[in-house]
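> Here is my input; please provide its structure:
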Amino acid sequence: MEFKGLHHVSALTARAPHNYEFYTNILGMRLVKKTVNQDDPSMYHLFYGDEKGNSGTEVTFFEIPMLAQNHEGTNSISAISLRVQNDQALAYWKQRFEELEIEHEEIAERAGRATLAFRDFEGQRLMLVSDEKNEGVEGGIPWGKGPVPAEYGILGLGPVKLTVRYAEATAGVLTDVLGFRKKGQYPSAVAGQPDILVFETGEGGTGAEIHVEERADLPPERPGRGSVHHVALRVDNEEQLREWIERINEAAFPNSGLIDRFYFRSLYFREPNGILFEIATDGPGFDADEDIHHLGESLALPPFLESRREQIEAKLKPLDTKLG
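Here you go, the predicted model:
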């Protein structure tokens, strides 16, 4: 049993219109689904990805208006990375961030790859990672109708970093329960702290890595706008998902059981340091209820919420996502 790689990462925002502006008009990603949080339909759930919203390319956001600012710390998903084709693309992005006054660091090597760390308008910790030396899970196809030239466009989701108080506990879950392999380690950017551990699954590479940072010197994170809610791992289908549910139950982790999200099927569970994992299927996909050429342009609701559309729309502030 192996995962195919990373499926998506879900984060929190307080301002859906600004979030939409940043991830489409600045980062050039495609809004592939404008829907609601199925557990609380009073809030938007926005999905950004490649041109088709392929699994492994998605960053999603729950909007919680008036949400307080995130206070960074341990037991958190502390960085999301996004893949670009090569080192030259990073130079393009550095110049773009400077022109648009986006907070960013210098291009630096991490885990043997060139990277460029930056933040969005709410302080979300993001990083571009070069696929120039990548071997492993293939990336997606950048959105061709966005503001970023295709050769520099975002290919999908890259390594996700977890910051925890006790790395051994999380590492044990990754290897002993989830079947990840330890690939290596690299120095922490913080003096005196342990190396950051690299784990991979499936074909490996940028689309299939989780990095684990131990920081016993920090307090637990207090989640808010700019924080990450969970990270999801890819499986092919519901049959494989059910096999993973059995394994999670055997490991005695409290979990959600199988949940039908309509666009995919999934399971949620927490590991000992409090990181929330999801295991999600590749399909049915985001074109299950919308034409592939018009993804994200109108509010999409799964069939089990459709009867409540009028009530749901009345509680949402309008968000114009129509192209052209």
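> contacts, neighbours, all on C-alpha from now
OK.
> distance between the ends of stretch 18-37?
18 Å (C-alpha to C-alpha, to the nearest Å).
> try stretch 128-147
Terminal residues of stretch 128-147 lie 17 Å apart, using C-alpha to C-alpha.
> Stretch 186-206 too?
End residues of stretch 186-206 are separated by 15 Å (C-alpha to C-alpha).
> And for stretch 301-317?
16 Å.
> same question, stretch 135-153
Stretch 135-153 stretches 19 Å from its first residue to its last (C-alpha to C-alpha).
> Can you list the buried residues in that stretch?
136-144, 146, 148, 150, 152-153 (16 or more other C-alpha atoms under 10 Å).
> Run the chain-centre distance for that stretch.
Its chain's average C-alpha position is 16 Å from that of stretch 135-153, according to C-alpha atoms, centre = their mean, to the nearest Å.
> contacts for that stretch?
Outside of stretch 135-153, the residues within contact range by C-alpha atoms under 8 Å, 6 or more residues apart in numbering are 4-5, 24-30, 50-51, 54, 56-57, 83-85, 89-90, 92-93, 154-156, 202-208.
> got the contact list for Arg242?
Leu258.
> distance of it from Leu267?
Taken as C-alpha to C-alpha, the span from Arg242 to Leu267 is 9 Å.
> what sits in contact with each of those two?
Joint contacts of Arg242 and Leu267 (C-alpha under 8 Å, 6+ apart) are Leu258.
> returning to that earlier point: now the contacts of stretch 135-153: which count as buried?
Judged by 16+ other C-alpha under 10 Å, buried ones among the contacts of stretch 135-153: 4-5, 24, 26-30, 50-51, 54, 56-57, 83-85, 89-90, 93, 154-156, 202-208.
> want to put them side by side, so please do this one too:
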Amino acid sequence: MSLIKGLHHITAVAADPQCNLDFYAGVLGLRLVKKTVNQDDPFTYHLYYGDALGRPGTAMTFFPFPGVPAGQPGRGQPLETRFAVPAESLPEWRARLTQAGVQVRSGSIKEGTPSLHFTDPDGLPLALVGQGTTEGVPADADADIWQAPGLPAGMAIQRFAGMTLSSYRPDATAQVLTELLSYAEGAADTDGRWFRAPGEGTGDQLYLFNEAAPGQPGYGTVHHIAFRVADRSALLEMLERVQAIRLPSSGEVDRFYFKSVYFREPGGMLFEIATDDPGFAVDEPAESLGEALKLTDAHEPMRAAIEARLPVLQMFARPANL
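Okay, the predicted model is just below:
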């Protein structure tokens, strides 16, 4: 049985934290489940969005770096993040996004599944994919879907639908996906190949492009993607497997809300493996997730200095036209 259970979270780079909050909480209706800082750069926010609890498989996270140059999504990077929404809600989503000033393109992904494609304010590629409420996931997986204030019922984002990837070495990346991460390779088309999450994961599918222009890091690009394991025991077993195939890795890293291993796959992308536990309610009540700035014990003595340098966020700001 696979230790990997699909996507855990996706982390991208943003330019402005308030603009990021307004879009992901205000327009897309995700819940801000954790307002904390980058553990490697504590004077920068790390913002986490997701469902009501920020469960693995729903967590989109950002490093907002004011002043960072614009990036260019491309080869050697994860590209388009895809969210699952009820299929019947796509016309309402198109109207909502258009009303918010977002340019939207209708599309269709694998087997004719309808989708909407657009970018966030930083140019990060995103898609909403029309799916059934329990398609490809356990029967109780939608229990914690977040119904944001002001978002009409039946429109809420359910979870990740998947991700597109672009590799400098597609065959080597495919080997990592199938042999290390236990994704099942499926259909191929003229542009790339599909890979489905193992077992009873989150129903996400990865699409590996054959070709793309070289990418450049910066705001509007994905920093890394993380794959789920249940607990630390599974994480350490996966670390042994990463080391056995001699991929450059971080070793075990404690991210407080989960434990992680980072590694660089052969096609240039940074992958992470992260535990499901302990989750975002470990340091604040579930009903007030994301409302207070949370710091680790190591950073708590620096709170005054950190708060003095971080911009104040208007927590529930939304565009006036929504």
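> Farthest-apart pair in the buried residues of stretch 135-153 of structure 1, please.
Maximum pairwise distance in the buried residues of stretch 135-153 of structure 1, criterion C-alpha to C-alpha, is 26.5 Å, between Gly136 and Gly146.
> Now do the helices in structure 1.
16-20, 87-100, 167-172, 238-250, 303-306, 309-315 (DSSP state H).
> Against Leu90 of structure 2, how distant is the residue nearest to Pro214 of structure 2 when sequence neighbours are not counted?
The shortest distance from Pro214 of structure 2 to any non-neighbouring residue, by C-alpha to C-alpha, 6 or more residues apart in numbering, is to Arg75 (4.4 Å). From Arg75 of structure 2 across to Leu90 of structure 2, the span is 29 Å (C-alpha to C-alpha).
> Kindly report the same for Leu79 of structure 2.
In terms of C-alpha to C-alpha, Leu79 of structure 2 sits 22 Å off from Leu90 of structure 2.
> Strands of the stretch 201-324 of structure 1, start to end?
209-214, 228-235, 259-260, 264-270, 276-284 (DSSP state E, counting those that start in this stretch).
> Make a markdown table from those and add distance to Val177 of structure 1 and mean neighbour count to it.
Formatted as a markdown table, these follow (distance: least, C-alpha to C-alpha, whole Å; neighbours: other C-alpha atoms under 10 Å):
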| stretch | distance to Val177 of structure 1 | mean neighbour count |
| --- | --- | --- |
| strand 209-214 | 14 | 25 |
| strand 228-235 | 13 | 23 |
| strand 259-260 | 20 | 12 |
| strand 264-270 | 12 | 20 |
| strand 276-284 | 12 | 21 |
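> Can you tell me which of those is nearest to Glu221 of structure 1?
Closest of these to Glu221 of structure 1 is strand 228-235, at 10.5 Å (criterion: C-alpha to C-alpha).
> how big's the offset between the closest one and structure 2?
On superposition with structure 2, the mean distance recorded for strand 228-235 of structure 1 (mean C-alpha distance after the TM-score superposition for structure 1) is 0.4 Å.
> which residues of structure 2 does that strand align to?
Taking TM-score structural alignment as the measure, structure 2 aligns residues 222-229 with strand 228-235 of structure 1.
> Which residue is the nearest non-sequential neighbour of Gln314 of structure 2?
Nearest residue to Gln314 of structure 2, sequence neighbours excluded (C-alpha to C-alpha, 6+ apart): Gln18, at 7.2 Å.
> My guess is the one you found contacts Leu313. True?
Yes: if you go by C-alpha atoms under 8 Å, Gln18 of structure 2 and Leu313 touch, sitting 5.9 Å apart.
> so how many other residues sit close to the residue nearest to Phe269 of structure 1 when sequence neighbours are not counted?
Closest residue to Phe269 of structure 1 apart from its sequence neighbours, by C-alpha to C-alpha, 6+ apart: Asn255 at 4.4 Å. For Asn255 of structure 1, the count of nearby residues is 16 (other C-alpha atoms under 10 Å).
> What lines up with Asn255 of structure 1 in structure 2?
In structure 2, the residue matched to Asn255 of structure 1 (TM-score structural alignment) is Ser249.
> repeat for Ser307 of structure 1
By TM-score structural alignment, Ser307 of structure 1 lines up with Pro301.
> what separates its match from Leu295 of structure 2, distance-wise?
According to C-alpha to C-alpha, Pro301 of structure 2 stands 9 Å off from Leu295 of structure 2.
> When these two are compared, which one has more neighbours?
More neighbours surround Leu295 than the other of Pro301 of structure 2 and Leu295, with 20 against 11 (other C-alpha under 10 Å).
> what's the nearest residue to the more buried one if we skip its chain neighbours?
Using C-alpha to C-alpha, 6+ apart, the nearest residue to Leu295 of structure 2 is Thr36, at 6.0 Å.
> for Gly199 of structure 2, same thing?
Per C-alpha to C-alpha, 6+ apart, closest to Gly199 of structure 2 is Lys5, 6.8 Å.
> contacting residues around the counterpart of that neighbour in structure 1?
Applying TM-score structural alignment, one finds that Lys5 of structure 2 aligns to Lys4 in structure 1. Contact analysis of Lys4 of structure 1 by C-alpha under 8 Å, 6+ apart lists Val137, Thr201, Gly202, Glu203, Ala208, Leu233, Arg234, Val235, Asp236.
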